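Chemist: generate coordinates for the sequence data below:
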Amino acid sequence: MDTVREYDSVKITRRGREPARDQVMVEATIDLLVNGTRLSSIVTTPEMHRELVVGYLITEGAISSMNDVQGIEQDGNKVDVKIKNFEHFNLWYELRSSGCIGINWEHRDEDLFLPIGQRFDIDIILDSLGYLYSDIHKKTRGAHTACLVDAGGEMRYRALDVGRHNAIDKVVGAAALAGEDVTKMFLLSSGRQPAGMVMKAARAGIPLVVSKAAPISSGIESARRANLTLACFADGEKVKAFSCPERIVS
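Modeler: You can find the predicted model right below:
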C-alpha cells in the first residue's frame, strides 16, 4: 500500500480560486496484540509494522530487548507479539493516534540512568542532519522522520511516519530485529522533544537525541534525570545541548 495518495483540492487566494491536486500522507490503523490480547490500536503509515510494534514495546518499557520476544505473527492489520512475563503488565485499550502514548506501566523509570559511554563528534552530528530530509515530507508536509546514526556518521536506520513517536518506534524496532546495539548510536528526530519522546530513546538505551526542533521543559527534565544528552535547535553550524553536553566532543 502506498504511503502517499493524491487528492483534488481548490486553491483559494486573494485573486480567486483554481483547481489543484495535492499529495497527502496515507494513514493505516494496526492492532497490536500481545500474547493474543489486544493492547492498542496504532495509527501509522502502511509500512514497517513489525518494526513499529517491536520498537513500541521497547520504548514504552514493556520489553528490554528481542530476548523477551518469542515470536511475531502478522495477519492483515493485526500484529501479535509473543512475549514473556505477560502477567505482570497493567494494560488497557486506547486508540493511539500520532503523538499519543498508549501504555501506562507501573515502572516509572526512576532507576533509568544512562552511563557516559559512547561519545559523538560534533562534526559528524552536524553533517548527519541531512538524513532528516524527506522528499515525501516536502511534497506532503505531513511526515516525521527518525534516523539512527552510528558514531562514524553512517545512517543505520531511517523511518517516516505521520507520528513522530511512531517514527522513533520504527527505527528502534528495526535495530532490535537486526540485533544492533543502539547504545553506540544517536537518534535524529524531526519533532519537538517533550518527555514522551525523550523517554522513548532513554528506555531503548539511546544516549543522544538530536533534533532541529525545540525541546519542551518536560523533555529537558526527563533527559537530565536519565542522563541522556538532549541536543536541539540543530542546524549546519551548531546544536544546543540541554543535558549531558560531555557526550558531544569537538
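Chemist: C-alpha only now, for contacts and for neighbours.
Modeler: Fine.
Chemist: which strands or helices does the longest helix seen in the chain pack on?
Modeler: If you go by DSSP state H, the chain has its longest helix at helix 164-177. Counting contacts by 3 or more Cα pairs under 8 Å, 6 or more residues apart in numbering; DSSP states H and E, helix 164-177 packs against helix 49-59, strand 144-150, strand 155-161, helix 195-204.
Chemist: residues making contact with the second one?
Modeler: Read it as strand 144-150. 128, 131-134, 137, 155-164, 167-168, 171, 182, 184-191 (Cα atoms under 8 Å, 6 or more residues apart in numbering).
Chemist: and that strand with strand 155-161, angle?
Modeler: Here strand 144-150 runs at an angle of 170 degrees relative to strand 155-161 (axes from the mean of the first three to the mean of the last three Cα atoms, to 10 degrees).
Chemist: any idea how far strand 144-150 is from the chain center?
Modeler: Counting by Cα atoms, centre = their mean, to the nearest Å, strand 144-150 is centred 8 Å from the centre of its parent chain.
Chemist: still on that earlier bit, nearest to residue 100, of the helices and strands packed on helix 164-177?
Modeler: Closest to residue 100 of the helices and strands packed on helix 164-177, according to Cα to Cα: helix 195-204, at 8.5 Å.
Chemist: summarise which helices and strands that closest one is packed against.
Modeler: Packed next to helix 195-204, using 3+ Cα pairs under 8 Å, 6+ apart, are helix 49-59, helix 164-177, helix 217-226.
Chemist: quick one, it and helix 164-177 angle?
Modeler: 10 degrees.
Chemist: quick one: contacts for residue 210?
Modeler: By Cα under 8 Å, 6+ apart, the contact set of residue 210 is 186-189, 230-232, 234.
Chemist: to compare with the earlier structure, here is another sequence to fold:
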Amino acid sequence: MMGAGFSPSQSRSGLSIQAEGARMVTRALPEELPVALVFDGSTQAVMMATPDDIEDFAHGFAVTEGIVTEPAQIEGFEIATHERGIEARFWLRADRREALAARRRFMAGPVGCGLCGIDSLEQAVRDMPDVAHVGPSFSRDDIAHAADALSDIQPLHRRTRATHAAGFVLPGKGVVMAREDVGRHNALDKLIGALWRAGRDPASGAFVMTSRLSVELVQKCAMAGCGTLIAVSAPTAHALRLADAAGITLAAFARGGGFDLYSNPHRISHEVPDVA
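Modeler: Predicted coordinates:
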C-alpha cells in the first residue's frame, strides 16, 4: 500500500558532467518521507522511508520491536497522509500497551541508522529469541543464488539504482517475496510485515539482503523468528557475534555462485567443500 499522493520515485533533471563533455539528463530518484509509527495516540518512532508498502512497514516494525506478537493484539489500524509525511496508526489490545513503555524509541534521523534515539546502551543490544532450532535446511545453491534472484525482482532499484531490498527465500523455490526501501532496515521490516499480514511464518524460510549485515538486521531476523540470514555483502563483527549467539545461520558475500558461511552451519545441507 502506498501513501496517497506519494510516489516511491520522482523524475528529476540534472546536468551530467563527464570527461567527454556535459549534457542534460533525466533520472528517476527514490523518494523518502517521514513515516510516524503511532500506537494508541503516542508516536513511537519517526522513520525516513520510501512511501510504498507502508502497511507492511508498520506491521513489520511493530513485530521486530516486540510491540505485538500476534494479529489479535491489534484492534485497529489506519494510514493518515499529510502534506509532509505519513502516519501509520495502531490501536492495541490493552495487554500490549506495557510493551510500548518497555521499548519506547523516538527516531528521526538518517536512513541506515537503525538505533537513533534509543534511551540507553542496554537497549542497543537487547535480548533476542533463540532460533537455533527453527527453520528448514537449505542446499548450497539455495544460498549461493539467493542474492542474484533478489536482484531480478527489484523494480524500484532498476529505476533508481539507489534502494535496498529484502527477500524471503524458500528451499528449492528461491525468492518468493521481496520489499524495497531506501533504508535496508526498512526493507526488512516491510518484508516481515508482509509475511506477517499474509499469515506466512518467517521460520519457514530465510531472509536475503542487498546490503551489509548490521546488528539491527540480525536483531530483526531473530525477533521475526527466522533462522537464516543471507547477504550480498559482509557482516559486522558484532552482528556475527549476535547471530552466533541467537542460533542464526549467517551467510555473507553471496554472489557469483558462492558465499561465506560464518555461523550455525547446521541448516546448510550441502556445504561448500573445503579447498584450503
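Chemist: hmm, back to that, what's the matching range in structure 2 for the longest helix of structure 1?
Modeler: Residues 184-197 of structure 2 are matched to helix 164-177 of structure 1 when aligned by TM-score structural alignment.
Chemist: same check on stretch 200-210 of structure 1?
Modeler: Using TM-score structural alignment, stretch 200-210 of structure 1 pairs with 220-230 in structure 2.
Chemist: what's the offset of the matching stretch from the middle of its chain?
Modeler: Taking mean C-alpha positions (Cα atoms, centre = their mean), stretch 220-230 of structure 2 and its chain are 10 Å apart.
Chemist: quick revisit: give the buried subset of the contacts of residue 210 of structure 1 as a ChimeraX selection command.
Modeler: To isolate the buried ones among these in ChimeraX, judged by 16 or more other Cα atoms under 10 Å, type:
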select :186,187,188,189,230,231,232,234
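Chemist: indicate which one of the helices and strands packed on helix 164-177 of structure 1 is closest to residue 124 of structure 1.
Modeler: The nearest among these, by Cα to Cα, is strand 144-150 at 9.4 Å.
Chemist: on that earlier part again, what about the match of stretch 200-210 of structure 1, start to end distance?
Modeler: 13 Å (Cα to Cα, to the nearest Å).
Chemist: same check, this time on stretch 97-108 of structure 2
Modeler: Start-to-end, stretch 97-108 of structure 2 (Cα to Cα) is 22 Å.
Chemist: cool, stretch 233-250 of structure 2 as well?
Modeler: Stretch 233-250 of structure 2: ends 11 Å apart by Cα to Cα.
Chemist: assign the counterpart of residue 142 of structure 1 in structure 2 to helix, strand or coil.
Modeler: In structure 2, the residue matched to residue 142 of structure 1 (TM-score structural alignment) is residue 162. Here residue 162 of structure 2 is recorded as coil under DSSP: H, G, I helix; E, B strand; the rest coil.
Chemist: my guess is residue 162 of structure 2 meets residue 30, correct?
Modeler: Yes - taking contacts as Cα atoms under 8 Å, residue 162 of structure 2 lies within contact range of residue 30: 6.7 Å.
Chemist: now do stretch 255-267 of structure 2: distance to the chain's middle.
Modeler: For stretch 255-267 of structure 2, the distance to the chain centre is 20 Å (Cα atoms, centre = their mean).
Chemist: which bit of structure 1 covers it?
Modeler: Counting by TM-score structural alignment, stretch 255-267 of structure 2 corresponds to 235-247 in structure 1.
Chemist: kindly report the same for stretch 45-55 of structure 2.
Modeler: So stretch 45-55 of structure 2 sits over residues 40-50 in structure 1, by TM-score structural alignment.
Chemist: helix/strand/coil for residue 118 of structure 1?
Modeler: Applying three-state DSSP: residue 118 of structure 1 is coil.
Chemist: over to the one 5 residues further on?
Modeler: Per three-state DSSP, the local secondary structure of residue 123 of structure 1 is helix.
Chemist: that one contacts residue 238, doesn't it?
Modeler: No - using Cα under 8 Å, residue 123 of structure 1 is not in contact with residue 238, being 9.3 Å away.
Chemist: which ones are touching the nearest residue to residue 48 of structure 2 once chain neighbours are set aside?
Modeler: Distance criterion Cα to Cα, 6 or more residues apart in numbering; nearest residue to residue 48 of structure 2, sequence neighbours excluded, is residue 34 at 4.5 Å. Going by Cα under 8 Å, 6+ apart, residue 34 of structure 2 touches 46-49, 84-86.
Chemist: repeat that for residue 242 of structure 2.
Modeler: Here residue 242 of structure 2 is in contact with 215, 218-219 (Cα under 8 Å, 6+ apart).
Chemist: quick check: residue 119 of structure 2 is in a helix.
Modeler: No - assessed with three-state DSSP, residue 119 of structure 2 is coil; it does not lie in a helix.
Chemist: residue 203 of structure 1 touches residue 63, doesn't it?
Modeler: No - Residue 203 of structure 1 is beyond contact range of residue 63, at 9.6 Å (criterion: Cα under 8 Å).
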